[in-house]
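**Q** Got a sequence here, can you model it:
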Amino acid sequence: MRIPLELPPGLLGDDTSQAGAGHWADGSNVRFRLGLPQVIGGWERLIDGALTGVCRTVFPWKDNGALLNIAFGTNQKLQLWKGDELFDITPFGPVAVLGGDPLTTASGSGVVTVAHIGHGLTTGQEVKLSGAETFNGLEAANLNGVREITVVDPNTYTFVAGAADTASASGAGGGAAIRVVRQSELPVGPEHGTSSIGFGTGAYGGGPYGTTEATAEYYPRTWSFDAWGQHLIANPRGGGLYEWRNDPASRALAIANAPPQVTYALVAPMNGGYMLFALGCNEEASGTFNPMCIRHSSIRNNTEWSTAASGSTSREYVLTGGGRIVAGRMIGPYMLVWTDKDLFLGSYVGSLAQPWRFDRIGRNCGLIGPNAAVVVGQTAFWISPDRQFYSYSIGGAATPVGCPIRTEFADNLAASQGDKIVASSNAEFSEVRFDYPDGRDGFENSRYVALALGGEDAGAWHKGVMARTAFVDAGPSLYPLGVDPDGAVFHHERGHTADGQAFPWFIETADSLLDPESTFLVRELWPDFKDQIGPVSVSLTARFTPQGNAQTATAPPMAPGETKADFLASGRLFRVRIAGESAPTRCRIGKPMFDVVPAGRR
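**A** Now for the predicted structure:
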């Protein structure tokens, strides 16, 4: 008799082989499309060279001239691809806000002493001061600007006021809004998470989540990007807010008056303009970093952050419930804000006193890392710190998403590296994807799991072995973009090779029991492959009992167009594996037919 291989879409890998009978159980780089498995598309290099550092965030957008820009945030640099060239636009920094009246002068001298706790600077470096007020006869214009410093001690340095200006009196002054930006590139950030417990990193009380004197950082450097019109907003996690204004010859610049420590930056489009949000930032009045504080700029003015300024629409909110903000996403006209514990929904209410309100809409469903959430249409998908998959749609509730291959992901997620997880969408195939660091491979992102969202494939999961530290869907780029740990940037779903090289794929069934009272001999396969490119191998593993010894028979690799494959395998339970690895490689698997004959009872 001839038996077709006819299985529903999706991998079912968390159960025993017999519990998963009648399903696909394992695979790599094979998705489900219209109910059938097919090999994923290939990838081709976008940039000849490599990025500097490990990229965690990639952001494409188009400027007013319809030219594609792509920003890459690594642990070392902020880089930009434009017009087939790669530019270094790494900002100067970090940004520091000094205490009240931090400047001191001596009468008749142009030397100004600066109180800057834990400045970390060296003699001869330059800093840019802003916000200093005229005092002791020294003009503000001669205090502010770029100044070369001489270090006195770890908390103090001096500079000479501009234009040979001298003080008419001794004493402290300068005001309470002086900002200092070091005039050298941001220091290199951590490549890996360094926390020793849990799957997330970065606890409140250490590094940027604690006092400015803390030096340890417990999470890998990630970036948040957004578009302010045609300009780029960039925020290295725990650092300041920067804006790049579409000049490849210029670096991104610190945004004046913005909070100096920000967990995540987000732009909210408004009628007639934008508001820039700082999620998890310094409170306005005290300047103290509050991991649950949200501030936004005035509409259409990302340098206006004072709530007391005349006509200002900037405001401040503090979320309840404890913990820390991890990230945010726009979902239609609303804003989702995740803490490490809960989910909040931001709604624009238009009140002058409180333009936005934030309501907690989910408990114990927080976000594991800043890049681990993606919005598709009106639905968000993310991973929580307990390694559970969630979704939320406007008007609904945060809901766990069943994943029949979750055990492998949860058991092997590299400890303390959860902040590296990257969620992305693939509109062409209506799916969401989560790239993650698998401890079996090391500390870097090396594998992915993906969920089909629409049609007869809805709810079907697949997975793969592929090292991508950053990933983003197509639009405005023509293809999805992925970056590997070595800084190579690729267009995905393009071609059928791994940038000209072979890539492996396979899909495998669970054990199928044809008849518990009889044994069978399988001796032939009629393939049913569409769009095959490159050889395809089929293996058959047979057992007489569920945990008995296995015998595997593999047919010779089949070239496109071959009508049958011969092999002999006998048993009660059979497992089929279909695989390929060539350059190029492609295959859509229909309903292969197996020739099976009874072999008696035993």
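**Q** Please make it C-alpha for all contacts and neighbour counts, starting now.
**A** Noted.
**Q** got a list of what residue 481 touches?
**A** Neighbouring residues of residue 481 by C-alpha atoms under 8 Å, 6 or more residues apart in numbering: 58, 471, 472, 473, 474, 489, 490, 491, 492.
**Q** what helix or strand does the fifth one sit in?
**A** Taking DSSP states H and E as the criterion, no element holds residue 474; it sits outside all helices and strands.
**Q** how about the nearest residue to it, chain neighbours excluded?
**A** Excluding the flanking residues, the one nearest residue 474 by C-alpha to C-alpha, 6 or more residues apart in numbering is residue 480, at 4.1 Å.
**Q** before we move on, what about the last one?
**A** Distances taken as C-alpha to C-alpha, 6+ apart put residue 43 closest to residue 492, at 4.3 Å, once the chain neighbours are dropped.
**Q** now swap in the second one and tell me
**A** Using C-alpha to C-alpha, 6+ apart and skipping residues adjacent in sequence, the residue nearest residue 471 is residue 482, 4.3 Å away.
**Q** Ok, the first one next?
**A** Counting by C-alpha to C-alpha, 6+ apart, the nearest residue to residue 58 once its immediate chain neighbours are dropped is residue 72, at 4.7 Å.
**Q** SS state for that neighbour?
**A** strand (DSSP: H, G, I helix; E, B strand; the rest coil).
**Q** Quick check, it in contact with residue 79.
**A** Yes. Using C-alpha atoms under 8 Å, residue 72 is in contact with residue 79, at 5.2 Å.
**Q** These two: which has the busier surroundings?
**A** residue 72 (28 against 23; other C-alpha atoms under 10 Å).
**Q** ok, back up a step: the residue nearest to residue 474 contacts residue 491, correct?
**A** Yes. Using C-alpha under 8 Å, residue 480 is in contact with residue 491, at 5.8 Å.
**Q** got the contact list for residue 123?
**A** For residue 123, the contact set (C-alpha under 8 Å, 6+ apart) comprises 148, 149, 150, 151.
**Q** Neighbour count added to these, as TSV?
**A** What follows is the contacts of residue 123, written out as TSV (neighbours: other C-alpha atoms under 10 Å):
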residue	neighbour count
148	16
149	21
150	18
151	19
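**Q** Out of those, which sit inside strands?
**A** In strands, defined here by DSSP state E, the members of those are 148, 150, 151.
**Q** let's see this one next to it:
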Amino acid sequence: MPLQTITLAPGVNTEATPTQNMGVIQTSQLIRFKAAGNMVLAEKMGGWQKFYPQSVGSPIRALHAWEGINADSHLGIGAEESLSVLSGNYYQNVTPHIAVSNIAPDFSTVSGSAVVTIIDTNIVPSSLDSIYIETPIAIGGLILQGPYAINSVPSTNTYLITAASNATSTVSHAGALPTFTTLIGTPGITISLDNHGFVVGSSFAISTPTVVGGLTLSGSYIVQSVPTADTFTINASNAATSSATVPMNGGNAQIIYYIGIAFAPPPGGYGVNTYGTGTYGTGEAPSPSEGSPITTTNWTLDNWGEILIACPSNGPIYTWSPDSGYSVATKVIQAPLINGGIFVSEPSQILVAWASSVNGVQDPLLINWSDSSDYTNWSVTALTQAGGYRIPTGSKIVGGLQGPQFGFIWTDIDVWAMQYIQPPFVFGFNKLAEECGLIARHAACVVNSTVYWMGNNQFYLYAGAGVQPIVCSVWDTVFQDLDLQNIDKITAASNNGFGEVAWHYPSISNGTGEVDSYVKYNFILNCWDYGKLARTAWIDQSVLGQPIGGSPDGYVYQHETTNDADGSPMGEYFETGYVQISQGEELMFLDWMIPDFRYGKYNSAPNATLNITLKYTDYPSGQVKTKGPYQVNSATSYKNPRLRGRQVSMRIEGAGLGSWWRMGGLRYRAAPDGKR
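**A** Now for the predicted structure:
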């Protein structure tokens, strides 16, 4: 009986049956494939260890590494209940804080001045704070709505802001909100708002939902007519069921406070510290009202030089830097209030916000962007490059990123190129392909000059020659077990050092709604594998070294740094399809097996131990019997399994700690053993 060598094809195939998968791996866990001349070999994947010893306390949804101007490296961590930064071994929670107040309007103006005095007994403000007035307030010939910086705090509960223009009258302790009037059986609504300034065709934003005449008003509406300087009309989508008059938000002003918390000043008093310590003019006490830390379902992170830019899902844009003087991330005051996510466009250095908003009302297909080299300036004028564009197809923008040559914008059904073309248009938009949208905001990544992403039913790449689907040999395993209720948790994970792109996703079979599985594509060998590994966020090699991943339990791990799973066995394995003789016409007798592995890395001790289990059956749907596991190591010459069956498969699994292995040319001796 001659010896035969098991030669495995590259990749894993779960589309075919085990009988069809002769010489092909059928199932896998934590393995990868390595090109070796004209051969492709299966090996154990690299391990991981904690990058920081403590959990951040909730599932991590985004990671971003960057380097400051002093060669200091940082890791931004966006979790569901926090935003934090790791700088070396120093951990800092920089989660933004907010407070929402609903009060009877107490605004005061002085004729000829843009300064407005606001009294809010629900909060003790600070000049470090900024505000967003959600409800339009008419006062002294002004309409106050949108973002404002707090200029000064003359007394407790009282602060000053600057309006966009001067007041035309002096008014004290007042302010009026819009009043909505409906007429039964008609969709027309008359809105009363002093000196509103609207013209026919203008957009009126209602960011605080209001119920009137059986209608719920929320979102953006087109002004239909302007009867007077103090009234205008809009149309609802349905007819009112009653005639009624209702003020917005019950007549209360709604103000969102974005709390800026400074680092606590050093101890004062004569003789404390040395003469000249500190910067002149600094040391303002922490904000009296600290508000509450925000929570979110996801984040997008980027950096602007040494400044971290962070956007919670459907939230404002925040920034933080080591020398900002703030212990929390603070809102970019003039940036849009609601955004799906952000990225920095290069080389123009423009901050791009997708699924953005106008006047506090989100448009899921709207892109807004800042001025070039100034992420704080979003004013669209002839003197800036700030602007916006609405994608005309799809129902929503799912994600965006900066590619090698231009930005990529994905809707739920297609992908667009966002190319910088300089003023006056600033950006040009071209649809690259249809029916290849993005499944989740973090489901795309750039490797070298190629963009990879996961769609709703397929994987895709763009490498300059158009969008191409990637044939996936483990499609069933992924898409037939994908938890569609939690797809926004999917994250792409590139590992360029090994030519791999993975997608970590939540599976139905796991039943928790959390990420637990991965599918991995080797773009060098054009093959796939899959397995179980809970990584909810990822960055490839960076200023911090090897790839870093986040987990559902809030830990940060660095990969490819060890042979183990943070001090525990990895549990790696794979299982092949069936081997048979004469197309399975005859049974086989297998009595001798000669293992062939690399039992350790180059210049390392060959200390790996593996278990080999043989599974055999007479028919594809028949009873499966097993032999083994047979433990093998560098001292093992052969094993004598002695089995009879029509079809035989093999399971290889690692055992123990601190070891690594790669499969070679495992041989076996088998001979025909009759028919049955």
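**Q** Trace the residue nearest to residue 58 of structure 1 over to structure 2, please.
**A** Here residue 72 of structure 1 is matched to residue 77 in structure 2, going by TM-score structural alignment.
**Q** neighbours around the equivalent of residue 417 of structure 1 over in structure 2, how many?
**A** Here residue 417 of structure 1 is matched to residue 486 in structure 2, going by TM-score structural alignment. Residue 486 of structure 2 has 17 neighbouring residues, counting by other C-alpha under 10 Å.
**Q** Not counting sequence-adjacent ones, nearest residue to residue 486 of structure 2?
**A** Leaving aside its chain neighbours, residue 486 of structure 2 sits nearest to residue 513 (6.0 Å; criterion: C-alpha to C-alpha, 6+ apart).
**Q** How about the contacts made by the one you found?
**A** By C-alpha under 8 Å, 6+ apart, residue 513 of structure 2 lies in contact with 483, 485, 486, 506, 507.
**Q** Can you tell me the SS state at it?
**A** Here residue 513 of structure 2 is recorded as coil under three-state DSSP.
**Q** now the strands for the stretch 251-400 of structure 2?
**A** Along the stretch 251-400 of structure 2, counting by DSSP state E, counting those that start in this stretch, strands occupy 253-259, 292-293, 299-304, 307-312, 318-320, 330-331, 341-345, 350-354, 357-358, 361-362, 366-369, 387-390, 397-402.
**Q** Quick check: which of the ones you listed is buried the most?
**A** strand 330-331 (a mean of 28; mean count of other C-alpha atoms under 10 Å).
**Q** residue range for that strand in structure 1?
**A** Using TM-score structural alignment, strand 330-331 of structure 2 pairs with 253-254 in structure 1.
**Q** The matching stretch vs structure 2, mean deviation?
**A** Compared with structure 2 after fitting, stretch 253-254 of structure 1 deviates on average by 1.0 Å (mean C-alpha distance after the TM-score superposition for structure 1).
**Q** Now do that stretch: everything it contacts.
**A** Contact with stretch 253-254 of structure 1 is made by 91, 92, 93, 95, 181, 240, 241, 242, 243, 244, as judged by C-alpha under 8 Å, 6+ apart.
**Q** Stretch 563-575 of structure 2 too?
**A** Under C-alpha under 8 Å, 6+ apart, the answer for stretch 563-575 of structure 2 is 25-31, 44-50, 649-660.
**Q** so it matches what in structure 1?
**A** Per TM-score structural alignment, the counterpart of stretch 563-575 of structure 2 in structure 1 is residues 496-508.
**Q** Check which residues of the matching stretch are buried.
**A** By neighbour count on 16 or more other C-alpha atoms under 10 Å, the buried set for stretch 496-508 of structure 1 is 496, 497, 498, 499, 502, 503, 504, 505, 506, 507, 508.
**Q** cool, and stretch 96-113 of structure 2?
**A** Result for stretch 96-113 of structure 2 [16+ other C-alpha under 10 Å]: buried residues 96-110.
**Q** again with stretch 464-476 of structure 1
**A** Neighbour count says stretch 464-476 of structure 1 has 464, 465, 466, 467, 468, 469, 470, 471, 472, 473, 474, 476 buried, by 16+ other C-alpha under 10 Å.
**Q** now the residues you listed as JSON lines including secondary structure and distance to residue 114 of structure 1?
**A** Formatted as JSON lines, those follow (DSSP: H, G, I helix; E, B strand; the rest coil; distance: C-alpha to C-alpha, whole Å):
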{"residue": "464", "secondary structure": "strand", "distance to residue 114 of structure 1": "55"}
{"residue": "465", "secondary structure": "strand", "distance to residue 114 of structure 1": "53"}
{"residue": "466", "secondary structure": "coil", "distance to residue 114 of structure 1": "51"}
{"residue": "467", "secondary structure": "coil", "distance to residue 114 of structure 1": "47"}
{"residue": "468", "secondary structure": "coil", "distance to residue 114 of structure 1": "45"}
{"residue": "469", "secondary structure": "coil", "distance to residue 114 of structure 1": "41"}
{"residue": "470", "secondary structure": "strand", "distance to residue 114 of structure 1": "41"}
{"residue": "471", "secondary structure": "strand", "distance to residue 114 of structure 1": "44"}
{"residue": "472", "secondary structure": "strand", "distance to residue 114 of structure 1": "44"}
{"residue": "473", "secondary structure": "coil", "distance to residue 114 of structure 1": "47"}
{"residue": "474", "secondary structure": "coil", "distance to residue 114 of structure 1": "49"}
{"residue": "476", "secondary structure": "coil", "distance to residue 114 of structure 1": "47"}
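**Q** from those residues, which is closest to residue 20 of structure 1?
**A** Nearest to residue 20 of structure 1 among these is residue 464, at 19.5 Å by C-alpha to C-alpha.
**Q** hmm, back to that, roughly how far does the residue nearest to residue 58 of structure 1 sit from residue 482 of structure 1?
**A** Look at residue 72 of structure 1 and residue 482 of structure 1: by C-alpha to C-alpha, to the nearest Å, they are 11 Å apart.
**Q** same question, residue 295 of structure 1
**A** Distance from residue 295 of structure 1 to residue 482 of structure 1, counting by C-alpha to C-alpha: 32 Å.
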